[in-house]
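J.: A predicted structure for the sequence below; I have some questions about it.
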Amino acid sequence: MPRGARTSNQRQVRFGTAELMRDLDRPNSWLLSVDGVAQSHVDLDDPTYLDFDYVRRIGDVIDCLPDGPLRALHIGGGACTLPRYIAARRPGSSQLVFDVDAELIEFVRERLDLRGVPRLRVRITDGRTGVASRPDASADLVVLDAFERAAMPGGLATLEFTRDVARVLRPGGTYVVNISDGPGLRFARRVVATAAEVFDSVLLLADPGVLRGRRFGNLVLAASAAELPVAELTRRAASAVFRARLVTGADLRSLVGRAEPITDAAPAAAPTPPDSAFT
């Protein structure tokens, strides 16, 4: 920790009270929450350890990308779990995080050694402004994992924003989105419909109970102009400690049904989890 840094495990940030709690099962691991909603888990000794199930699924997508360093954009920072993972798994990667919460990022810098992550930059701005500022075909990977008061900002789910992400991606680049939704999957189905308007290849990874509408939870969407590694991701999902189901092709079209893409003119509010659910 830098000399003179505050040592409180709580900090008032833009969207509430951020708190860091030590993970008693793993030395030097921390859980970051905001107003009691879990946001990130990081293991400072082993950044390749991914504790949250949905983050592990995103890690699987990253692991299945072509070998070598990545140029990655992250919309939403939190404790920067995935940028740390990429830096460890793919040395030489260049990464940029967009996050609107300056106080939260400073808290993470002070307490969780954010400056020690190689070739990582953080810019305090919203995701739409940040992506709009990037050159065409400049990123291999864009990860959207942004929440404000436990819900995805609606402006990050629209067709207009998704097209801008596609502009920034290199040919064959991959877009990954963390979606949270509950029974009926009304919001998730519209997010998938939006991605399918822009990208040729789309898949969804989630706990079977979430897909069946039994409970609130996280779904990971991956999209690309190129074919996604469906077979390998299916194998990884089926062999995970907490198994997930991969849905694509006709099954995904059936899941989406008549759901319409989200647009700036017809926005959709993302659901917030019940008190008993963690994001």
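T.: Now that the structure is in, tell me what you want to look at.

J.: okay, CA-based contacts and neighbour counts for the rest of this
T.: Will do.

J.: For this protein, which segments count as strands?
T.: For the chain, the strands defined by DSSP state E cover 10-13, 16-22, 29-34, 37-43, 71-75, 94-99, 120-124, 139-144, 169-181, 201-206, 217-224, 245-248.

J.: what would those look like in JSON lines with mean neighbour count and distance to Leu82?
T.: Listed next are those as JSON lines, based on neighbours: other CA atoms under 10 Å; distance: least, CA to CA, whole Å:
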{"stretch": "strand 10-13", "mean neighbour count": "16", "distance to Leu82": "21"}
{"stretch": "strand 16-22", "mean neighbour count": "18", "distance to Leu82": "18"}
{"stretch": "strand 29-34", "mean neighbour count": "21", "distance to Leu82": "14"}
{"stretch": "strand 37-43", "mean neighbour count": "22", "distance to Leu82": "9"}
{"stretch": "strand 71-75", "mean neighbour count": "23", "distance to Leu82": "8"}
{"stretch": "strand 94-99", "mean neighbour count": "22", "distance to Leu82": "10"}
{"stretch": "strand 120-124", "mean neighbour count": "17", "distance to Leu82": "11"}
{"stretch": "strand 139-144", "mean neighbour count": "24", "distance to Leu82": "9"}
{"stretch": "strand 169-181", "mean neighbour count": "23", "distance to Leu82": "12"}
{"stretch": "strand 201-206", "mean neighbour count": "23", "distance to Leu82": "17"}
{"stretch": "strand 217-224", "mean neighbour count": "24", "distance to Leu82": "14"}
{"stretch": "strand 245-248", "mean neighbour count": "20", "distance to Leu82": "21"}
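
J.: structure B:
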Amino acid sequence: MPTSDARPPTGRSIQLSESGERARIIPDEHDDGWVLDIGGAVQSHVDLADPTRIRYEYLRRMANVLDACWPTGAPLRILHLGAGALTLPRYVQATRPGSVQTVVDLDRELPSLVVSELPLPEGTDLTVVIGDARAELAHLPKDRVDAVVLDIATAANAAAHLTGAEYYGELLGRLTEHGVLLVNIGDDTGLRFLGRQSRALDDAATEAGLTGTWALADANLLERLDTGNVVLAAGGALAAQDHEEVRARLLAAGPHPAAVLDPSQTADLAARIERAS
């Protein structure tokens, strides 16, 4: 993919063939950097001058899991399902040069807009695949990866074939023995979708012989079962570590107020959500 030094976007917009919405890169009204606007909804934030700065909390928590599971600077092989403005791939390249990354996105026009308006860090090794996040798995190289990042599903528009235990099992099967699957879940008040997805991922993890599912989010969100984003995580990279030690590292990393639930606590959360439904 093209790379370059930091420069301002041109402001052009494109129409996405899948959704029919218009997409553009515009200045962030509240912060330094740029945001991806799709149909009037802000999707992603990018700081060209400092790709290690991640404004969105759920992406920061995902980055923290990667940093807790592998030595500083170690290059990784990562499969991203859902592209946005490529915020996390930028972070990985900036902190782990030499990483090999693949992005699968349904909107053919979006990745080219993003990289032309917001060039990737120098040296980024990123392959873009256009297509469905499940169908394309069969066509990707069979080499296992260190991490799979699924950033697609929200309660409002979740596709059934991308949210069940069977699909999560397929994603876990793409990981190395010490890999990690990270799933962003956007949900409404009550977190019922989260509850179903945490159980589905837990079933898939158990089937794969793993210890279960972790959850990371704003502590107030989980306490109130409020609207927002929760990161679910599973894989050998977490199972191989002392739970209390990795939980302490992730709690310290924030963003604050942070909640980091180990598999037992995540199961308790799912039960609490079910009781409240």
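T.: All right, it came through fine. Just so it is clear, the model here is predicted, and its values are computed rather than measured.

J.: Any idea what the TM-score is?
T.: After superposition, the two chains reach a TM-score (TM-score structural alignment, normalised by the length of structure 2) of 0.82; 256 aligned residues with a CA RMSD of 2.7 Å.

J.: follow-up on the earlier one: which stretch among the strands of structure 1 comes nearest Arg111 of structure 1?
T.: Set against Arg111 of structure 1 and scored by CA to CA, these come closest in strand 16-22, at 8.7 Å.

J.: Just want the angle from the closest one to strand 29-34.
T.: 170 degrees (axes from the mean of the first three to the mean of the last three CA atoms, to 10 degrees).

J.: Residues in contact with strand 16-22 of structure 1: which ones?
T.: Strand 16-22 of structure 1 is contacted from outside by 9-12, 28-35, 104, 149, using CA atoms under 8 Å, 6 or more residues apart in numbering.

J.: Out of these, which two sit at the greatest distance?
T.: Farthest pair in the contacts of strand 16-22 of structure 1 (CA to CA) is Asn28 and Arg149. Separation: 26.7 Å.

J.: Could I get the full set of helices for the stretch 151-277 of structure 2?
T.: 165-172, 192-207, 219-224, 236-239, 243-253, 263-276 (DSSP state H, counting those that start in this stretch).

J.: okay if I get these as JSON lines plus distance to Thr124 of structure 2?
T.: Below are the helices of the stretch 151-277 of structure 2 laid out as JSON lines (distance: least, CA to CA, whole Å):
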{"stretch": "helix 165-172", "distance to Thr124 of structure 2": "24"}
{"stretch": "helix 192-207", "distance to Thr124 of structure 2": "31"}
{"stretch": "helix 219-224", "distance to Thr124 of structure 2": "34"}
{"stretch": "helix 236-239", "distance to Thr124 of structure 2": "24"}
{"stretch": "helix 243-253", "distance to Thr124 of structure 2": "25"}
{"stretch": "helix 263-276", "distance to Thr124 of structure 2": "34"}
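
J.: Make CSV out of those and add mean neighbour count.
T.: Shown next, in CSV, are these (neighbours: other CA atoms under 10 Å):
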stretch, mean neighbour count
helix 165-172, 20
helix 192-207, 21
helix 219-224, 15
helix 236-239, 22
helix 243-253, 15
helix 263-276, 16
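
J.: Please pull up the equivalent of Ile124 of structure 1 in structure 2.
T.: Alignment note: Ile124 of structure 1 maps to Ile130 in structure 2; criterion TM-score structural alignment.

J.: right, and the helices of the stretch 151-277 of structure 2 - which one's nearest Gly98 of structure 2?
T.: The nearest among these, by CA to CA, is helix 236-239 at 20.0 Å.

J.: In contact with the nearest residue to Ala239 of structure 2 once chain neighbours are set aside: list those residues for me.
T.: The shortest distance from Ala239 of structure 2 to any non-neighbouring residue, by CA to CA, 6 or more residues apart in numbering, is to Thr211 (5.9 Å). Contacts for Thr211 of structure 2 (CA under 8 Å, 6+ apart) come out as 205, 239, 263.

J.: Now with 10 Å, please.
T.: 202, 205, 234-236, 238-240, 262-264 (CA atoms under 10 Å, 6 or more residues apart in numbering).

J.: so which of those comes closest to Val180 of structure 2?
T.: Ranked by distance to Val180 of structure 2 (CA to CA), the contacts of Thr211 of structure 2 are led by Gly235 at 4.3 Å.

J.: Now do the closest one against Ala259 of structure 2, distance only.
T.: 19 Å (CA to CA, to the nearest Å).

J.: what span of structure 1 lines up against stretch 56-67 of structure 2?
T.: Going by TM-score structural alignment: stretch 56-67 of structure 2 matches residues 52-63.

J.: can you tell me what part of structure 2 stretch 242-251 of structure 1 aligns to?
T.: The aligned range for stretch 242-251 of structure 1 is 256-265, by TM-score structural alignment.

J.: Go ahead and name everything in contact with that stretch.
T.: 57, 61, 198, 202, 211-223, 230-234, 238-239, 243-244, 246-252, 254, 266-269, 271.

J.: related to what we said a few turns ago, quick one: closest of the helices of the stretch 151-277 of structure 2 to Gly84 of structure 2.
T.: Here helix 165-172 is closest among these (CA to CA), at 19.6 Å.

J.: and the angle for the closest one with strand 175-187?
T.: Using the same axes, to 10 degrees: helix 165-172 of structure 2 against strand 175-187 is 130 degrees.

J.: what's the mean deviation for helix 165-172 of structure 2 versus structure 1?
T.: In the superposition with structure 1, the average deviation recorded for helix 165-172 of structure 2 is 1.2 Å (mean CA distance after the TM-score superposition for structure 1).

J.: matching residues in structure 1 for that helix?
T.: Using TM-score structural alignment, the partner range for helix 165-172 of structure 2 is residues 159-166.

J.: Quick check, the match of Ile124 of structure 1 in contact with His80.
T.: No: if you go by CA atoms under 10 Å, Ile130 of structure 2 and His80 don't touch, sitting 11.9 Å apart.

J.: Overlap of the contact sets of those two?
T.: The contact lists of Ile130 of structure 2 and His80 share 103-105, where a contact means CA under 10 Å, 6+ apart.
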